[in-house]
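*Asks:* Sharing a model prediction with you, sequence too.
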Amino acid sequence: MTHRSAAITIGLSAQGLGVRRGGTTILSDITLSLPATGSVALIGPNGAGKSTLLRALAGLLTPDHGTVRLGDRPVAALPAAERAATIGFLPQHFAPHWDLRVADLVRLGVERGGTASPDGVAAVLATHGLGPLAQRRWSALSGGERARVLLAMVLAVDPPVLIADEPGASLDVRHRIGVVDGLARRGRDRLCIVAMHDLDLAFRAFDRVVLLAGGRLAAAGTAADLFHDRRLDRAFGVDFMRLETPHGRLLQAVARPDADDIGSGRN
């Protein structure tokens, strides 16, 4: 496959980002700068605004305030084809317009990556273990199988920036760990931003962590530093016991009965 994105070494940033929907503030004054390479976990309680932030960073929604830039270029000003080839987006939920076979869906991704050869499709199917599913139609796939197909479609483009919204939510434990570890490894030479529900996996697999709470940026830093930051406890309304193990960092939560639900109502 053609790797057109390999030479692109520019970061992604948001400045004063704000989003309102139906009179409700979803995001408020988000300013964030991410380098050209690195693995970033986006965490926060349910409704903190994670999905909305990811869609804004990907250029899939227009913020009410502020800008998102790829290098020094506003993402909103990028031609659609260039944006799709540069910023890959893996949503939580996806439904193709037609009930296509897995091989056809992967071919669409391969074509966007610069080649439509049978060898290119076969290589992507093999890389993601989708060979046995190649002739299955979308409607016949389980939730976990659909997630794996969608990931293959996005990665076939090989974008320099990949944004993923809870990519392992519908997968079993083994596949979830494999997918998340694979996405985090992309941070070695690309930028990968992933919304995560599993905090232990987020702090184990990713270089950096961004914490949202109530539609605002609560904290951002290296995974090692943020693991010990008490803003994490306040955002989730719990007291975390922090454990350092040979297999990674672990958080054990004790709920606070009187904690505020600071993330309620946001997406």
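*Replies:* Perfect, thanks for sending it. Numbering: from 1, shown residues only.
*Asks:* Please count neighbours and contacts with C-alpha atoms only from this point.
*Replies:* Fine.
*Asks:* where exactly do the helices run in the stretch 1-150 of the chain?
*Replies:* For the stretch 1-150 of the chain, the helices defined by DSSP state H, counting those that start in this stretch occupy 50-57, 80-86, 102-112, 118-127, 143-157.
*Asks:* wait, I meant the stretch 151-267 of the chain
*Replies:* Counting by DSSP H, counting those that start in this stretch, the helices of the stretch 151-267 of the chain are 173-185, 199-205, 223-227, 231-236.
*Asks:* mind putting those in TSV, distance to A134 and mean neighbour count included?
*Replies:* Shown next, in TSV, are the helices of the stretch 151-267 of the chain (distance: least, Cα to Cα, whole Å; neighbours: other Cα atoms under 10 Å):
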stretch	distance to A134	mean neighbour count
helix 173-185	18	17
helix 199-205	30	20
helix 223-227	38	18
helix 231-236	41	20
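*Asks:* here comes the other one, which I'd like you to weigh against the first:
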Amino acid sequence: MSATAMLGAAHLFLQRQGRVLLDDISLDLPQRGAVALVGPNGAGKSTLLQVLAGQLAPERGGVALQGRPLRALDVRARARHIGYMPQRFEPHWDVTLHDLVQMRLPDPAQAAQVLVQADLQPLAARRWSTLSGGERARGMLAAVLATDPPVLLADEPGAALDVQHRLALVQALARRGRERLVVVVMHDLDLAFECFDRVVVMHAGRVAMDGVPADLLHAPQLDEVFGVRFQRIAVAPHTLLRARSRPQEETT
């Protein structure tokens, strides 16, 4: 782990019921930057995010926040520094969106301001159980960002959003990377390569590729990881990926 990294992981290993989920993963994540974490289903993306957030403990290896072991920090200290947005979230009580945001703030009056800035004020009095998947995603992100944590870890935050709101959300997270560290699990490869500064590709619990989008986009290893043959389509100023099944002789 680099001493200058905001968040660092060293030789993470984790298995469950005999299945290896993380296999000797090491990463240095900088003070600021937008990092997309991609890979096929079961690659270990969500598990890695949980370990980085301190939600799961690895069997071997460790995570450090600004050089200090994450396990040495209490829950409140972690919450101040790391905002974690899971793929699914269910509060213990059926609170209103306003209450959910207010819980994270020292001044209750700030909650209304946060909701206004997130364009969520019309939903403030709605209880969690009455919100749609997209509304929950937007509300959860607003709650996580209310304290402006130096690190944001988000697990597929746009999965429940329509195309317009997903694009706006991903672009907003990428912009946040100019000032803070943002790590986002993504399934939309085109958005990952278009919007993020760095892409980490996972496969079978390992980091298979790690670099800037321009270096990874045309690499044959990307096709191998996803088990397809990508057609690269130039749509200036970007390149889009269109997946095609690999010929039978390539898969046998």
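*Replies:* Cool, got the structure. Computed from a predicted structure; not experimentally measured.
*Asks:* related to what we said a few turns ago, of all the helices of the stretch 151-267 of the first structure, which lies closest to P35 of the first structure?
*Replies:* helix 173-185 (14.5 Å; Cα to Cα).
*Asks:* what span of the second structure lines up against the closest one?
*Replies:* Aligned by TM-score structural alignment, helix 173-185 of the first structure falls on residues 163-175 of the second structure.
*Asks:* mean shift between that stretch and the first structure?
*Replies:* Comparison of stretch 163-175 of the second structure with the first structure after fitting gives an average deviation of 0.8 Å (mean Cα distance after the TM-score superposition for the first structure).
*Asks:* now that stretch, how far from the chain's geometric center?
*Replies:* Centre-to-centre, stretch 163-175 of the second structure and its host chain are 13 Å apart (Cα atoms, centre = their mean, to the nearest Å).
*Asks:* Stretch 35-44 of the second structure too?
*Replies:* Chain-centre distance of stretch 35-44 of the second structure: 10 Å, with Cα atoms, centre = their mean.
*Asks:* same question, stretch 170-184 of the second structure
*Replies:* Centre-to-centre, stretch 170-184 of the second structure and its host chain are 10 Å apart (Cα atoms, centre = their mean).
*Asks:* Not counting that stretch itself, show me its contacts.
*Replies:* 6, 29-37, 150-158, 191, 195-197 (Cα atoms under 8 Å, 6 or more residues apart in numbering).
*Asks:* Any chance of the helices of the stretch 151-267 of the first structure in a markdown table with distance to G109 of the first structure as columns?
*Replies:* Below are these laid out as a markdown table (distance: least, Cα to Cα, whole Å):
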| stretch | distance to G109 of the first structure |
| --- | --- |
| helix 173-185 | 17 |
| helix 199-205 | 26 |
| helix 223-227 | 32 |
| helix 231-236 | 37 |
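*Asks:* sorry, back to before: adding mean neighbour count, write the helices of the stretch 1-150 of the first structure out as CSV.
*Replies:* Shown next, in CSV, are the helices of the stretch 1-150 of the first structure (neighbours: other Cα atoms under 10 Å):
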stretch, mean neighbour count
helix 50-57, 23
helix 80-86, 15
helix 102-112, 22
helix 118-127, 17
helix 143-157, 22
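*Asks:* For T24 of the first structure, which of those helices is the nearest?
*Replies:* Across the helices of the stretch 1-150 of the first structure, the minimum distance to T24 of the first structure, taken as Cα to Cα, is reached by helix 50-57, at 12.8 Å.
*Asks:* what's the mean distance for the closest one versus the second structure?
*Replies:* Helix 50-57 of the first structure: mean distance to aligned residues in the second structure after superposition is 0.4 Å, counting by mean Cα distance after the TM-score superposition for the first structure.
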